[in-house]
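Trainee: Take a look and give me a structure for this.
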Amino acid sequence: MLKTVPKKSEILTDTWQQISWQYFLQLTNQSVYKNGKFYYDRGYMKIEMSPLGMSHGRDNAIVARLISLFATLKNIPVVEFTNVSYRKAEIRECQPDSSFYLGKVANLPTRSNQAIDLNQYAPPTLVIEIATTSLGDDLGSKRLLYEKLGVHEYWVINTNNYDVIAFEIIDGGSREIQISNVLPGLEISLVKTALERSENADDGEVNRWLIKLFS
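Mentor: The predicted model follows:
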């Protein structure tokens, strides 16, 4: 494990690297990594610095809007966060592309500019990662991380083919599902269809189609 504060040249971005929690926290505060996404699990960290293109941003927006519309029209309480850090001090940290608290949650995080403390607040109900070059990691190491954090569902969106892989997290493990449990009745295949439609339709057209389906 690294014994001194690592230099920028010593940090391997976009891959997992062994490092202590204390130095991980120092790196999160360095301006050179201000555009990075930070993950930490049991003594290993990953800083994602890959540029995010239009496909990543578009798919993230479409999926987040779909979830918000479904929850709204089905009277499911919903609170959405984008690129928020969740922290279980000295053990784990993550910064998913999108995350949602769904249903009645007793201890929702309060407003602040700090990482959400999972020793104080409940973990998000649903977490989403948008995969452009990180698909293997999103399905592997990150899935294990989210299992341990105790989220209820985890979705991975593959921007290369609109594929949506959804997992139910239960009893410390996960299994692939075709219908969401936290958004009852929502078929995962419909999310893929919405992404495909967004290739040739503007947001308003996709929204109207979704509202008609969900109403």
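
Trainee: Going by C-alpha atoms from here, please, whenever you check contacts or count neighbours.
Mentor: Fine.

Trainee: mind listing the strands for this structure?
Mentor: Counting by DSSP state E, the chain has strands at residues 16-18, 37-41, 44-48, 78-82, 86-88, 92-94, 98-102, 116-117, 126-131, 153-158, 163-170, 173-177.

Trainee: Of all these, which one comes closest to L183?
Mentor: strand 98-102 (8.0 Å; Cα to Cα).

Trainee: I'd like to know which elements that closest one is packed against.
Mentor: strand 78-82, strand 126-131 (3 or more Cα pairs under 8 Å, 6 or more residues apart in numbering; DSSP states H and E).

Trainee: quick revisit: JSON lines for the strands of the chain, including distance to L66?
Mentor: Listed next are those as JSON lines, based on distance: least, Cα to Cα, whole Å:
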{"stretch": "strand 16-18", "distance to L66": "32"}
{"stretch": "strand 37-41", "distance to L66": "24"}
{"stretch": "strand 44-48", "distance to L66": "26"}
{"stretch": "strand 78-82", "distance to L66": "12"}
{"stretch": "strand 86-88", "distance to L66": "23"}
{"stretch": "strand 92-94", "distance to L66": "23"}
{"stretch": "strand 98-102", "distance to L66": "12"}
{"stretch": "strand 116-117", "distance to L66": "24"}
{"stretch": "strand 126-131", "distance to L66": "13"}
{"stretch": "strand 153-158", "distance to L66": "13"}
{"stretch": "strand 163-170", "distance to L66": "13"}
{"stretch": "strand 173-177", "distance to L66": "18"}
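
Trainee: I have a second one here; can you model it like the first so I can compare?
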Amino acid sequence: MSVITAKWTIDEYHRMIDAGILSSRKVELLKGEIVEMSPEGEPHAYSSDEAGEYLANLLSERAKIRHAKPITLPNDSEPEPDIAIVQRLGREYREHHPYSENIFWVIEYANSSLDKDLETKSKIYAEAGILEYWVVNLKKLHLVVFRDILDGEYATKQTLTSGTIQPLAFPDISVEVEKIINR
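Mentor: This next block holds a predicted model:
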């Protein structure tokens, strides 16, 4: 007997949120499926918070840093990345979460969610056209950088433990890898 999973649209998901159905659950919408989010341990909370503050100072007025807030993607997904570096659209975000075209790149911090972040979310972000995706592996303390979308997937994957990296959206800025992984 095969199992058929009910798929939800972003509109249906928002109606469930508005009705309070999901208020006691920490979930996100991934390709039409409502998925439980892993709880945030101390290393996760500390590292993502410190990195967000570092990026906010580094990028200043050029981008907005959103911490664990939803982004709305065209593939019936509304994930809540640990950090989303987005366009500064001000009050426009009162009407909608950032769309793919508003996002410079996203960062996920992963411990127990590593497989989901490296596999499922990398495909979702690539399909949505997000040009760059970073995953911080909290177990091994390294940064995995996904770039170069080809046929709906990232064609390049680079692992860094130190040095600097220039985000595709801001090639004139050097980001210190150790300040992102908070070694």
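
Trainee: still on that earlier bit, kindly reformat the helices and strands packed on strand 98-102 of structure 1 as JSON lines containing distance to Y39 of structure 1 and mean neighbour count.
Mentor: Formatted as JSON lines, these follow (distance: least, Cα to Cα, whole Å; neighbours: other Cα atoms under 10 Å):
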{"stretch": "strand 78-82", "distance to Y39 of structure 1": "15", "mean neighbour count": "16"}
{"stretch": "strand 126-131", "distance to Y39 of structure 1": "12", "mean neighbour count": "23"}
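
Trainee: Now do the contacts for the most centrally placed residue in structure 2.
Mentor: What sits nearest the mean C-alpha location of structure 2, by Cα atoms, centre = their mean, is P81, with 3.0 Å. P81 of structure 2 makes contact with H67, A68, K69, P70, I71, V106, I107, E108 under the criterion Cα atoms under 8 Å, 6 or more residues apart in numbering.

Trainee: Relative to V3 of structure 2, how far out is it?
Mentor: 29 Å (Cα to Cα, to the nearest Å).

Trainee: Run a quick neighbour tally on T5 of structure 2.
Mentor: 8 (other Cα atoms under 10 Å).

Trainee: Correction: the previous question concerned S141 of structure 1.
Mentor: 13.

Trainee: again with the one 5 residues further on
Mentor: Other residues near Y146 of structure 1 come to 26 when the count uses other Cα under 10 Å.

Trainee: Could I get the contacting residues of the equivalent of it over in structure 2?
Mentor: Applying TM-score structural alignment, one finds that Y146 of structure 1 aligns to Y125 in structure 2. Listed by Cα under 8 Å, 6+ apart, the contact partners of Y125 of structure 2 are Y133.

Trainee: Quick check: chain neighbours aside, which residue is closest to I34 of structure 2?
Mentor: E28 (5.7 Å; Cα to Cα, 6 or more residues apart in numbering).

Trainee: Now check structure 1 for the residue matching the one you found.
Mentor: Match for E28 of structure 2 (TM-score structural alignment): F38.

Trainee: What is the burial count for that match?
Mentor: 24.

Trainee: Show me what P70 of structure 2 aligns to in structure 1.
Mentor: Checking TM-score structural alignment: P70 of structure 2 goes with S85.

Trainee: For A71 of structure 1, list the residues it contacts.
Mentor: Applying Cα under 8 Å, 6+ apart, we find A71 of structure 1 in contact with P77, V78, L183.

Trainee: ok, these in structure 2, which still hold?
Mentor: For the contacts of A71 of structure 1, the subset whose aligned partners also touch in structure 2 (both residues aligned by TM-score structural alignment, their matches' Cα atoms under 8 Å) is P77, V78.

Trainee: Now tabulate the helices and strands packed on strand 98-102 of structure 1 in CSV and tack on distance to I157 of structure 1.
Mentor: Shown next, in CSV, are these (distance: least, Cα to Cα, whole Å):
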stretch, distance to I157 of structure 1
strand 78-82, 15
strand 126-131, 5
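
Trainee: Mind listing what's buried along the lengthiest helix in structure 2?
Mentor: Among the elements of structure 2 assigned as helix by DSSP state H, the one spanning the most residues is helix 42-59. Neighbour-count burial for helix 42-59 of structure 2, counted by 16 or more other Cα atoms under 10 Å, picks out H44, S47, S48, D49, A51, G52, Y54, L55, A56.

Trainee: residues in structure 1 aligned with it?
Mentor: So helix 42-59 of structure 2 sits over residues 54-71 in structure 1, by TM-score structural alignment.
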